[in-house]
Structure formats: C-alpha cells, structure tokens
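Trainee: just coords:
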C-alpha cells in the first residue's frame, strides 16, 4: 500500500478542514472589520489605560490586551494568540486523539492491519493527514485577511502575515502529536479526546500565568511558549529556533506514539 492511509484520512479530513477554514476566515474578518474602531477607541481611552495599570501582567499577556492599539496587535493578540493557537491547537489535538483509538474502538484497525501494512506506516500517515486542515486553513485564512485589509487603513504587511502562518505549522503539528500520544495511551476514544482538550488548555494556562512565579521554567514545556504571533506581526521577528524545538518535540512525541502503538494489544 502506497500512502493509501494518508490519502483516505486526508480526504476524510478535507470537509472539516474547509469548515474550520471558513470559521476562522469569518472570525478574522470580524477582527479586521472592527479594527479601525477598536484600535482608535482603545488608544484614546483613558479608562483602558487605567485598567491596564491595574490588571496583573500575566492576565494582560494571556489575552493580548497590551497590543490592541493597532491592526497587527489586535490580530496577533486576539485572533492568533487565542483563536488560532489555542483553539486550533485544541482542535488538532482532539482530532488526533480520536484517530488511532477511534479506529480500534470501532474495529476498523483489525481490517486495516489485515492488509500488508505496518503499524508504523498507519501511525505516521494518520498523523500526516493532520496537515490537510493545517495547510488548508493556513492558505485560506491569511488570503482572506489580506484581501480584507485592502479596504482599511493601514493595511497589513504580507510577509509578516505569511510568516505567522508558516511558523505556526510546527506549533500546530506539536499539538496534534500530543493528541496522538493520548490516542495510543488511553483506553477509549472519548477519554483520549477529553484528555486532549484538558492537556492543551492546561498547557495554555501554564504558559500564561506561571512565568511570574518561582516555577516559571515549567512554562517551557508548553508548546505555546515557542510560538509568538506578537513578535512576528508587531516586530517582524522570526524565531526559527523555537520552530525547530517544536518540530523536535513533535518527532519525540511521534516516537513515543510509535513505540506504544507497535506493542499494544488492539483487541
């Protein structure tokens, strides 16, 4: 079998990929459409400035409040930090968590393994099918944002817009790899998917609030620590080292999943 699993899983994910791309596009366009009004009011609001001095810094950074005075800041702090990184990451982890375990629970894995195909191939191609929603959303969403910004002032820099999506791919794959590990470690699909949601959200909270404590180093285990949309869109800074760390973490998680899956009883 040559990429049959990848082809099947990819086609299976295409419909949901288009759906989530449309959802992200509509949400992003809402931010773009309201950006002139929001950024102008925020920049001129004395009340907002007072709130910013009173709120804890971790809370401000977690919700991107410090960057709401520009279009790039609004997109980076609200859309890319919360919607794209957190919710898209949770979606991919949830989807991956239900992949292998779902096939086992529904007795499809027995049928698949009856063919001349290794468990490693099944695992790798199933994981690679996550690239379908990642790539589809990463093409449609920035294209829609760029077109939308042509009708407002100021528009957004194309290079930074492209790079925020390119550098989000290692992060999103790492989130998917977390879900894949849970898919082969836990005993049923629902448990694995619920655990994926809990783990990703807990990692987001960890990265957001623990850095100001004595245990700030623990934030380094969260993949969110290695993807900074604000640095890309506001400063034009591209952190390829962090992207490499995320890819390395993805490979490690894949290796753990492969080790477990090739040795587990699927009956």
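Mentor: That came through fine. Please read all numbers here as calculations on a predicted model, not as lab measurements.
Trainee: C-alpha from now on. contacts and neighbour counts both.
Mentor: Noted.
Trainee: Looking at this protein, which helix is longest?
Mentor: Criterion DSSP state H: the longest helix present in the chain is helix 4-44.
Trainee: now the helix or strand that that helix is followed by against helix 4-44, angle please.
Mentor: Downstream of helix 4-44, the next assigned helix or strand under DSSP states H and E is helix 46-54. Calculated by axes from the mean of the first three to the mean of the last three C-alpha atoms, to 10 degrees, helix 46-54 forms an angle of 110 degrees with helix 4-44.
Trainee: Not counting its own residues, what contacts the host helix or strand of residue 121?
Mentor: Using DSSP H and E, residue 121 sits within helix 119-128. Helix 119-128 is contacted from outside by 3, 5-6, 9, 96, 99-100, 113, 176-177, 180, 254, 257-258, 261-262, using C-alpha atoms under 8 Å, 6 or more residues apart in numbering.
Trainee: take a look at this one as well, against the first:
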C-alpha cells in the first residue's frame, strides 16, 4: 500500500531538505538586518507605502521582531513565494508523468486512477510538513542569536496554520495537473492562479463593500501578521482551507478518473 506515495516522497525528499535549509538560511540573513532597524525612521518608512500595501502586509508593526518576521519572512517568502512553489510543483506532477508517457506504465499496474491522484497529493504534502518542522527551528534560533525573544506558541502556530494554506495551494496545482497534460503549461497556470488570488485578497482587503471578493483567496484565511503580532489564531479559516483542499483533490480525482490520458 502507498507505494506511489512512498516513491514520490523519496524522490522529493532531497530537494525538500535543500529548500528547507535555504529558507532557514534566508530567514537568518533577514534577522541579521533587524538590529539596524533601531536607527531607521520607521514611521516615515511605513508612511511611504500605499495604504493598501500597509493593510495587506501589516507593515505598521515592522519595528517589532514579530512584525519584522511576519513581513520579511512569512508574508513574502512563506505565504507568497512558497505558495507559488508548492502550486508549481503540484502542477507538474500528474501532467509531467502523462507528458513523459510514464503514466501509462503506472496505470498498467493494479492501481486505480483515484489512488494515483490521492497518493500523489500525499507525496506533495511531504515538503509542506518538512518545511514546517525545520524552518521554525532556524527562525527561533536566529531570534535568540540577535538578542530578541518571541512567543514560541505564536511561532509554532504561524507554521501549524500555514499547513492548510500550503495544502490548498498544492491542491490548486494538482487540479490543474489533471486538467492539462502539458506540465510546463500547467505549472505556469498554477503560478498565475495563486498569484492572482493573492493579489485579489491584497487589493480588496481595504475596499468598502468589496471585501467579500477576497474570500475566494486562500490568503484570506491565513494571516501571519495577526498570529505573530496580535496572537490571533484563525482556526475557522484553517478548517475552511482544509475543506477547500479536500474538495479540490476530490474534483481532481473525478476528472482524472474520467479523462483521456492520451488527449
């Protein structure tokens, strides 16, 4: 059982560890700049940004270690760049195997198409879990190294609650991977979809009467700044993201089960 998931997970493990180390080192580099912020005109810096940008990234709190981490690491690297990455990786999974004719070999074995999609998603979840174990250790160590302190509970929750968000981005990529048989096209569309959803939430969050439009974006349900700066945990948002993930994976399974791989 789970042979496909194990094979795909092992194939991605080395790259996942390298990515985790890379993000951890990048986080340490960002933290190394934080002490110099004490000499900066933070109020003037904040006012230089457009109101929509301030609202979207919570930049008002950049003078605190929590706000600095939320903006420099979690809003940009974790929420945006990592969300784009997992969607990209998922979009090339099924489509890549179909394009290389490897899927014909897999389906010649006693395995259903639904199982292929389900186990592929399980393997794609591995990077999300590994990153959320390794990176917070590096971040916490970096915070202590520069003589600052941060709530361990809040740091743990910013990573724990990012899992549903990143799984949703993964599911978006997986859905596109079964809909489009060219991996390069599916990957580009996945990046575009996640980025457009990110922009949709960022643009509508400070508008009057149109905030509801942003509710279709996964970023609407995961706010690193609220977690780190205010200690506010959106557990309901996490449940919504998990439900959306399950729905997207089920749709992907249904489409792949009925689709013509050769088309």
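Mentor: Nice, I can see it. These numbers were taken from a predicted model, which means no experiment stands behind them.
Trainee: Around residue 106 of the first structure, count how many other residues there are.
Mentor: 10 (other C-alpha atoms under 10 Å).
Trainee: same question, residue 161 of the first structure
Mentor: 21.
Trainee: Under the alignment, what does it map to in the second structure?
Mentor: Taking TM-score structural alignment, residue 161 of the first structure has residue 155 as its aligned residue in the second structure.
Trainee: before we move on, what about residue 101 of the first structure?
Mentor: Under TM-score structural alignment, residue 101 of the first structure pairs with residue 95 in the second structure.
Trainee: Following element in sequence after the helix or strand harbouring residue 89 of the second structure, please.
Mentor: Per DSSP H and E: residue 89 of the second structure is located in helix 82-91. Heading C-terminal from helix 82-91 of the second structure, the first helix or strand you meet, by DSSP H and E, is helix 93-99.
Trainee: how big is the offset of that following helix relative to the first structure?
Mentor: Superposing on the first structure and averaging over aligned pairs (mean C-alpha distance after the TM-score superposition for the first structure), helix 93-99 of the second structure comes out at 0.5 Å.
Trainee: mean deviation of the following helix or strand past that helix from the first structure?
Mentor: Per DSSP H and E, the first helix or strand lying C-terminal to helix 93-99 of the second structure is helix 102-107. Superposed on the first structure, helix 102-107 of the second structure shows a mean distance of 0.5 Å to its aligned residues (mean C-alpha distance after the TM-score superposition for the first structure).
Trainee: just how off-centre is helix 102-107 of the second structure within its chain?
Mentor: 29 Å (C-alpha atoms, centre = their mean, to the nearest Å).
Trainee: repeat for stretch 248-259 of the first structure
Mentor: Counting by C-alpha atoms, centre = their mean, stretch 248-259 of the first structure comes out at 18 Å from the chain centroid.
Trainee: looking at the second structure, where would I find the counterpart of it?
Mentor: Taking TM-score structural alignment, stretch 248-259 of the first structure hits residues 243-254 over in the second structure.
Trainee: Just the buried residues of that stretch, please?
Mentor: Within stretch 243-254 of the second structure, the residues scored as buried using 16 or more other C-alpha atoms under 10 Å are 244, 245, 248, 249, 250, 251, 252, 253.
Trainee: Stretch 107-117 of the first structure now?
Mentor: Buried-residue list, stretch 107-117 of the first structure, by 16+ other C-alpha under 10 Å: residue 109.
Trainee: Start and end of it, how far apart?
Mentor: 16 Å (C-alpha to C-alpha, to the nearest Å).
Trainee: Which parts of the stretch 151-267 of the first structure are strands?
Mentor: Remark: no strands are assigned in the stretch 151-267 of the first structure by DSSP state E, counting those that start in this stretch.
Trainee: Next, count neighbours for the equivalent of residue 148 of the first structure over in the second structure.
Mentor: Superposed on the second structure with TM-score structural alignment, residue 148 of the first structure falls opposite residue 142. Residue 142 of the second structure: 21 surrounding residues under other C-alpha under 10 Å.
Trainee: The host helix or strand of residue 142 of the second structure vs the first structure, average distance?
Mentor: Element membership for residue 142 of the second structure, per DSSP H and E: helix 113-145. Taking mean C-alpha distance after the TM-score superposition for the first structure, the mean distance separating helix 113-145 of the second structure from the aligned residues in the first structure is 1.0 Å.
Trainee: Perfect, I'm done here.
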